[in-house]
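Engineer: sequence? don't have it. structure:
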């Protein structure tokens, strides 16, 4: 007596396995291309988030930094950016870090820029659209600034935190 399960087994053994090979040959490249299209934006977003956080922290450091020590702020920002992998898909080349202001300024400003080497498929499309340069890289940049309140500049102790500390020590 023949059962349905026997018929299914014979049908599978009889040549239906070849169909899976053809489907896999089509499906594997499609999945790889889809993975590339999803990975590149996530790499750029990760780098941009790290840059934005570093710029915000750099502004907070600049607000309390004495004049003439801007190199310390740049070193601090570069240290924070060391969390981004040194792989061309995440960041290619040096970081371009610019800082303006110190504790005596009413506005401090940090800008960070770097280049990202685009993955092959997205790099080709971006190059054709004019978003990438000849090397297949595009530039990602962020800027952040903090403004001190106007009343702070009008106070007798001024904008410098070192003066605030000395005023506190006088009262103690």
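Structural biologist: Received the coordinates, thanks. The shown structure was predicted, so the numbers you read here are calculated from the model rather than taken from an experiment.
Engineer: drop to CA atoms for contacts and neighbour counts, all remaining ones
Structural biologist: OK.
Engineer: how about the one residue sitting closest to the centre of the chain, what does it touch?
Structural biologist: Centroid-nearest residue in the chain: residue 47, 1.4 Å away (criterion: Cα atoms, centre = their mean). Residues in contact with residue 47 (Cα atoms under 8 Å, 6 or more residues apart in numbering) are 84, 90-91.
Engineer: Put this next to the previous one:
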């Protein structure tokens, strides 16, 4: 192997440092070209947009899961309601829906925006919870094209129909209460 002189070593360092400059890695050299600033100016807004597009569906899925859970809990509460007045069950659903943050990404309009429909007929219970969400502008256009929307935003609707008393159980709920009282 030949030993490099001082001038050859300087030339080798200069050419090798240029050859290691890549898109993501810039070695410190005598002159900086500002490549990292350009990369950051392009990558940071793109990265933020990707994160926002990934977070928005998660927020909507969380809201729908909370709505579905509140509807299921309401069905159980309606099944054991003894006085026939479902206003206490409605307030129970509203209390469960307080788990959803009142932020437009999750739910817009506050507690007054929730529309809750409760009904009981014989052995079946029907629960419907409706709310609105205002997604980010880019995703909002896509969601508005594929889902129901109105002036308040994208409509989120969860409906639940449950048979709370199987057909093999005879008598009414009042009969069962008297039996065990």
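Structural biologist: It's in. Note that this is a predicted model, so its numbers are computed, not measured.
Engineer: hmm, back to that, highest neighbour count among the contacts of residue 47 of structure 1?
Structural biologist: Neighbour count (other Cα atoms under 10 Å) singles out residue 91 as the most crowded of these, with 24 neighbours.
Engineer: Not counting residues beside it along the chain, what's closest to the aligned residue in structure 2 for that one?
Structural biologist: Alignment note (TM-score structural alignment): residue 91 of structure 1 maps to residue 107 of structure 2. Take residue 107 of structure 2 and drop its neighbours on the chain: the residue closest to it by Cα to Cα, 6 or more residues apart in numbering is residue 133, 4.6 Å away.
Engineer: surely that neighbour meets residue 101?
Structural biologist: No: taking contacts as Cα atoms under 8 Å, residue 133 of structure 2 lies outside contact range of residue 101: 11.0 Å.
Engineer: Find residues that contact each of those two.
Structural biologist: By the contact definition Cα under 8 Å, 6+ apart, residue 133 of structure 2 and residue 101 are jointly contacted by residue 107.
Engineer: buried sites along stretch 47-67 of structure 2?
Structural biologist: By neighbour count on 16 or more other Cα atoms under 10 Å, the buried set for stretch 47-67 of structure 2 is 56, 59-60, 63-64, 66-67.
Engineer: biggest separation within these, which pair?
Structural biologist: Greatest spacing in the buried residues of stretch 47-67 of structure 2, by Cα to Cα: 56 and 67 (16.8 Å).
Engineer: Please give me every residue in contact with the corresponding residue of structure 1 for the residue nearest to residue 107 of structure 2.
Structural biologist: In structure 1, the residue matched to residue 133 of structure 2 (TM-score structural alignment) is residue 116. For residue 116 of structure 1, the contact set (Cα under 8 Å, 6+ apart) comprises 44, 88-92, 137-140.
Engineer: Doesn't residue 116 of structure 1 belong to a strand?
Structural biologist: Yes: checked against DSSP: H, G, I helix; E, B strand; the rest coil, residue 116 of structure 1 lies within a strand.
Engineer: Over to residue 169 of structure 2. Which of the three states is it?
Structural biologist: Here residue 169 of structure 2 is recorded as coil under three-state DSSP.
Engineer: Ok, residue 35 of structure 1 next?
Structural biologist: Secondary structure state of residue 35 of structure 1, per three-state DSSP, is helix.
Engineer: I figured residue 144 of structure 1 was touching residue 56, is that so?
Structural biologist: Yes: contact criterion Cα under 8 Å: residue 144 of structure 1 and residue 56 qualify, at 6.1 Å.
Engineer: Can you pull the residues that touch both of the two?
Structural biologist: Residues touching both residue 144 of structure 1 and residue 56 by Cα under 8 Å, 6+ apart: residue 110.
Engineer: Counterpart of residue 89 of structure 2 over in structure 1?
Structural biologist: With TM-score structural alignment as the criterion, residue 89 of structure 2 pairs with residue 73.
Engineer: I would like the residues contacting whichever strand or helix holds its match, please.
Structural biologist: According to DSSP states H and E, residue 73 of structure 1 maps onto helix 70-81. Contacts to helix 70-81 of structure 1, defined as Cα under 8 Å, 6+ apart, come from residues 50-51, 54-55, 57-58, 61-62, 65, 95, 97-100, 102.
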